[in-house]
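Participant: quick one, what's the 3D model for this:
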Amino acid sequence: MADVFTPEKRSYVMSRIRGGNTKPELALRSMLHRMGYRFTVNGPKNRTLPGRPDVVLPKHRTVIFVHGCFWHGHEHCPDFRIPSTRTDWWINKIEGNRARDLRAENALRSLGWHVVTIWACALKNSKARLWLEPRLGKLLGQPATVR
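Facilitator: Have a look, this model is predicted:
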């Protein structure tokens, strides 16, 4: 199937994909803050740690990555499927993202950080967030409420 956009329009559409402050990240940060966690988003540790984590909880020595289901290849997720065009390119791209994620996670663990990955589908809507919220404390290795 041919692309429905011209190359110029496709370039524009792809340039609008944000790298930070995405809706899932904002939803997670709101949830963490409500639960009493304090964290950094653009602090000095965020920029220097391997993989540039989305959220750093220095007090708990924990980092959180919010992975988009498509870009990071969330298996068995309805939001992830390999596109039917340029399949080989997309497989290489997503496998490369997964390999980079694994390298960053291993590097962080070797530095003594607790690493948590939260998929965008767990933050997609209010029903998904209601499922995640009571489990978040356990994922972070902390009691359900920090206050």
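Participant: C-alpha from now on. contacts and neighbour counts both.
Facilitator: Will do.
Participant: name the residues that touch stretch 47-55?
Facilitator: Stretch 47-55 is contacted from outside by 20, 25, 29, 39-41, 46, 63-66, 100-101, 104-105, 107-108, using CA atoms under 8 Å, 6 or more residues apart in numbering.
Participant: between the two ends of stretch 5-24, how far is it?
Facilitator: Here the two ends of stretch 5-24 are set 27 Å apart, with distance taken as CA to CA, to the nearest Å.
Participant: just give me how far it sits from the chain centre.
Facilitator: Computed by CA atoms, centre = their mean, to the nearest Å, the separation of stretch 5-24 from the middle of its chain amounts to 17 Å.
Participant: ditto for stretch 127-143
Facilitator: 15 Å.
Participant: buried residues in that stretch?
Facilitator: Within stretch 127-143, the residues that qualify as buried by neighbour count (16 or more other CA atoms under 10 Å) are R129, L132, E133, L136, G137, L139, L140.
Participant: one more, for comparison:
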Amino acid sequence: MPDSWATSEGTRRSMLANKRRDTTSELAVRQLLHSRGLRYRVDFAPVPGLRRRADIVFTRARIAVFIDGCFWHGCPEHATQPKRNSEYWGPKLAANIARDRDTDRRFEEAGWRVLRYWEHEAPESVAMAVTTALRGTL
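Facilitator: Now for the predicted structure:
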């Protein structure tokens, strides 16, 4: 029997296969940053006591980088609203977006600079923007 959020066993398997970290987009950006000689923490919670993790963290520069999935985080270009089980998914996706804004606020209040990019953005562009941001802090 499917979980309350899954409309079928196939949907359940598909959703459970989604990665929390090391997505294709993250790996591509990390490879480019590493090839430029930059070192960083991966899937790291930079604010003590706050259970929120950034995808890429530059601890000395206090920069937290997020590479957000279009579906999960409400990309203005690619986000879609599920037609099935929308009474579950609508509030779930809205809560993700609200949590993202709250995370940004809390990290910034703790002295961190937050950089957010979408998974569809070109890894080279993201890596260049992160490198430029780092140059401004080091």
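Participant: can you calculate the TM-score here?
Facilitator: Superposed pair, TM-score by TM-score structural alignment, normalised by the length of structure 2: 0.80. Supporting alignment: 132 aligned residues with a CA RMSD of 2.6 Å.
Participant: relative to L134 of structure 2, how far out is the closest residue to G111 of structure 2 other than its chain neighbours?
Facilitator: Among residues not flanking G111 of structure 2 along the chain, R62 sits closest, at 7.2 Å (CA to CA, 6 or more residues apart in numbering). Plainly put, R62 of structure 2 is 9 Å away from L134 of structure 2 if you go by CA to CA.
Participant: again with T7 of structure 2
Facilitator: 44 Å.
Participant: now do W89 of structure 2
Facilitator: To L134 of structure 2, W89 of structure 2 is 36 Å away according to CA to CA.
Participant: also R105 of structure 2?
Facilitator: In this structure, R105 of structure 2 and L134 of structure 2 are separated by 20 Å, where distance is defined by CA to CA.
Participant: for G74 of structure 2, same thing?
Facilitator: Applying CA to CA, one obtains 27 Å for the distance of G74 of structure 2 from L134 of structure 2.
Participant: tell me how far stretch 117-124 of structure 1 is from the chain's mean position?
Facilitator: Averaged over its C-alpha atoms, stretch 117-124 of structure 1 has a centre that lies 7 Å from its chain's centre (CA atoms, centre = their mean).
Participant: kindly apply the preceding question to stretch 81-94 of structure 2 instead.
Facilitator: Computed by CA atoms, centre = their mean, the separation of stretch 81-94 of structure 2 from the middle of its chain amounts to 19 Å.
Participant: kindly report the same for stretch 27-42 of structure 2.
Facilitator: On the basis of CA atoms, centre = their mean, stretch 27-42 of structure 2 is displaced by 16 Å from the centre of the chain it belongs to.
Participant: show me what contacts the residue nearest to G111 of structure 2?
Facilitator: If a contact means CA under 8 Å, 6+ apart, then R62 of structure 2 has G111, W112, R113 as its contacts.
Participant: quick one on the thing from earlier: in helices, which of the contacts of stretch 47-55 of structure 1 fall?
Facilitator: Taking DSSP state H as the definition of helices, the contacts of stretch 47-55 of structure 1 contribute E25, R29, N46, R100, D101, A104, E105, A107, L108.
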